[in-house]
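A.B. asks: sequence below, structure please.
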Amino acid sequence: MIGISVFYVLIFLLAIPGNLVVGLVICLNNQPLSSSDLYLLHLAVADILLAVTLPFWATSVTLGWVFGDAMCKIVSILQELSFYVSILFLACISVDRYLAIVRAMDAHKVSRKLVNWCVCAAVWFAGGLLSMPGLLNSATPSTNSSNGTHLTVCTEHYNPSSVQEWRLATRVLRHTLGFAFPLIVMLLCYGVTMRRLLHTKDGFQRQRAMQVIVAVVVAFLVCWTPYHVTVIIDTFLRAKIGAYKCPTRNAIDRAMFATQSLGLLHSCVNPVVYAFVGKKFRGSLEKVIKKTGVLERASTSRPSRSSSMEMTSTII
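C.D. replies: Down below sits the predicted model:
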């Protein structure tokens, strides 16, 4: 349990700086905000919100939930909100890359900008609705089966007469809108995008763009597939489809902790995949740092690379 707590704190320490850098670079960039930059900015905000909840869960793993019932609901809703919003913005970015590369749409048209902001508002609104089951979470006394200690936990608290129905409904939403739907959108959009990139003449830019696309899909699958598979198994076992004895239950509980931790790690991976791997972002980051004077001495000792760092919006 202490290892899980330390892992949560480590994710918090990694996710906050990385996503803050992404947000600052996008906000301080003098160029007009493109659709991909707008979605990336909102993705960074969502990942920061998710990371903010981790110290609470890290504390609860070792000391129990000591923050009260109201904070249990607030933190649960905030985690669910950031979870859905983050994954939905991943899907939005894949659609935006498809429109920019395959459809070659102008991202700077006024009407397109209005649509982008409406999409952002819709994603946050949808995330807010989908996070409402967090209101059913409450601080509940619990006994640790391994050592007999009594701790308060922040967990789901359904009506006993309808617990199976509520749990099934919330998990179906999580599996469909929080995994299957974004994954299908990403695979379709990136699949068509990669097919178009294979026919481009610039081999270097094609290779860079395809590397980012592959990294996006692989990171999403590696981080979230084990968690959703584990939750599906747990749902089947709770529905009495299979033996659910104490050893199996304990193994599933440990697997839930481990795979959820892997999923939370995705908030650290997002800035690396979408920002630091992308050459366009690195160029913007270098410009922002130069404005502060940190690279002024280094820039005078070698030729400027600003022109080579300028990339079109078709490359992530």
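A.B. asks: going by C-alpha atoms from here, please, whenever you check contacts or count neighbours.
C.D. replies: Noted.
A.B. asks: what's the helix or strand harbouring residue 218 packed up against?
C.D. replies: For residue 218, the host element (DSSP states H and E) is helix 203-238. Applying 3 or more Cα pairs under 8 Å, 6 or more residues apart in numbering; DSSP states H and E, we find helix 203-238 packed against helix 163-175, helix 181-197, helix 246-264, helix 266-271.
A.B. asks: give the buried residues for it.
C.D. replies: The neighbour-count check on helix 203-238 (16 or more other Cα atoms under 10 Å) flags 205-206, 209-210, 212-213, 215-217, 219-220, 223-228, 230-232, 234-235, 237-238 as buried.
A.B. asks: check stretch 69-80 too.
C.D. replies: Buried, per 16+ other Cα under 10 Å, within stretch 69-80: 71, 72, 73, 74, 75, 76, 77, 78, 79, 80.
A.B. asks: could you also give me the structure for this second sequence? I'd like to compare it with the first:
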Amino acid sequence: MSGTTADSATTICPDGCTSTDSDGYDYSGYPEPCNKNEVQKFNRILQPCIYSLLFILGLVGNGLVLGTYIHHKRWKAMTDMYLLNLAIADILFLITLPFLAASSQSGWGFGKPMCVIMQILYKMNVYSSFLFLMCVSVDRYFVIVRATVAHRLRSKRVRYSRFVSLIVWIVSLFLSLQQLIYAQVEIHHGTICSVSYQDSINIWIKVVTPILQMVLGFFLPLFVMIFCYSVIVKTLLEARNFEKHKAIKVILAVVLIFIIFQAPYNILNIINIMDTMRGSGLHCSDSKVRDIALQVTSCLAYTRCCLNPILYVFVGVKFRNNLLKLLSHLGFIKKKQRTASTTRPMSVLNTDTSSTLAL
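C.D. replies: Sure thing, here's the model as predicted:
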């Protein structure tokens, strides 16, 4: 996370830009800094618009999730606990977006302590969000595919979910130690809040840390989700249930949106890691394209915070009913009589251990 721009590292002109100082010395053998004014202008337009929209939509969606869970105290299943923590993680992440939007206009002006806090909140909640999505898929796997085991452990599931949630937050904090140690406020194409390594830091620390973050924070959740949902789809296809096709569509949407929205940003990060390992600089024009691509793909990845409430919660019949009751209690809507859609029999997918999802 950089405060204003995608100024990752100082980029040079490897072709060798010719310049002569006033003292008559020829500096043509030295590379010149890459001017990224157009990248900054692009970010000054993109970030405030996208971040403000995501902040409002994400805060409303996740706020409704949080309010509904608190009002109805729906913590009777493992998935409920994971979805509650997922909403908290998304909200904490969304808090960082106004700071990013503001710093894109005038640079980072909130000081180093706030820089460190924002860096930690940013990374910690990105990873915790991925890991909680993984936990949801694992819980769905046991409820649908291993229903006997899930029922036998029914009385202990909430206790287990609290322990797993604590582990997820600890792992996310561990993955964010890089931000805690190396977050700095620097003067680089303006004042920015970024993670900056000292020159004395071993190159492998710069490489291994991002790789570890990538593996535990993206690839592990992705592979677990693909495995669990693949087995779930196979089980649903074999079940005789009128809602199975709807459930399969939701599952495919969950996986595809996770990949489509998150993969481009992570692919670019992998390319940056490879460039760091090679120790090679980018041509100025290539660096500008890379910076803009990082900004666009990061905005795409952040959109997932707005989609989580829709895909993982609002598809649930029980949750929709609880949400309507909450809005009615607050006076936003009038009470309506129960319809057939709210009283229809629950399918095998909506068991007592699946109190909010239609999965």
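A.B. asks: circling back to that earlier point, just how off-centre is the helix holding residue 218 of the first structure within its chain?
C.D. replies: Its chain's C-alpha centre and that of helix 203-238 of the first structure lie 11 Å apart, by Cα atoms, centre = their mean, to the nearest Å.
A.B. asks: any idea of the angle it forms with helix 246-264?
C.D. replies: Comparing the axes of helix 203-238 of the first structure and helix 246-264 via axes from the mean of the first three to the mean of the last three Cα atoms, to 10 degrees yields an angle of 150 degrees.
A.B. asks: next one: the residue most central in space within the second structure from residue 292 of the second structure, what distance?
C.D. replies: Taking Cα atoms, centre = their mean, the centroid of the second structure lies closest to residue 126, which sits 3.9 Å from it. Computed as Cα to Cα, to the nearest Å, the residue 126 of the second structure to residue 292 of the second structure distance reads 21 Å.
A.B. asks: also residue 187 of the second structure?
C.D. replies: Residue 187 of the second structure sits at a distance of 20 Å from residue 292 of the second structure (criterion: Cα to Cα).
A.B. asks: if you count surrounding residues, which of those two has more?
C.D. replies: Neighbours of residue 187 of the second structure and residue 292, each counted by other Cα atoms under 10 Å, are more numerous for residue 292; the result is 19 against 11.
A.B. asks: right, and that one touches residue 39 too?
C.D. replies: Yes. Here residue 292 of the second structure lies in contact with residue 39, judged by Cα atoms under 8 Å, at a distance of 6.6 Å.
A.B. asks: of the buried residues of stretch 69-80 of the first structure, closest to residue 309 of the first structure?
C.D. replies: When these are ranked by distance to residue 309 of the first structure (Cα to Cα), residue 79 comes first, at 36.1 Å.
A.B. asks: what's the helix or strand for that closest one?
C.D. replies: helix 68-101.
A.B. asks: where in the second structure does that helix fall?
C.D. replies: Under TM-score structural alignment, helix 68-101 of the first structure corresponds to residues 111-144 of the second structure.
A.B. asks: average separation of that stretch from the aligned part of the first structure, please.
C.D. replies: Mean deviation of stretch 111-144 of the second structure relative to the first structure after superposition (mean Cα distance after the TM-score superposition for the first structure): 0.4 Å.
A.B. asks: return the distance of that stretch from the chain's centre.
C.D. replies: With Cα atoms, centre = their mean, you get 7 Å for stretch 111-144 of the second structure.
A.B. asks: could you do stretch 156-171 of the first structure as well?
C.D. replies: When distances are taken as Cα atoms, centre = their mean, stretch 156-171 of the first structure is centred 26 Å away from the chain's centroid.
A.B. asks: and if you look at stretch 159-177 of the second structure?
C.D. replies: 16 Å.
A.B. asks: for residue 57 of the first structure, what are its contacts?
C.D. replies: Residue 57 of the first structure is in contact with 5, 8, counting by Cα atoms under 8 Å, 6 or more residues apart in numbering.
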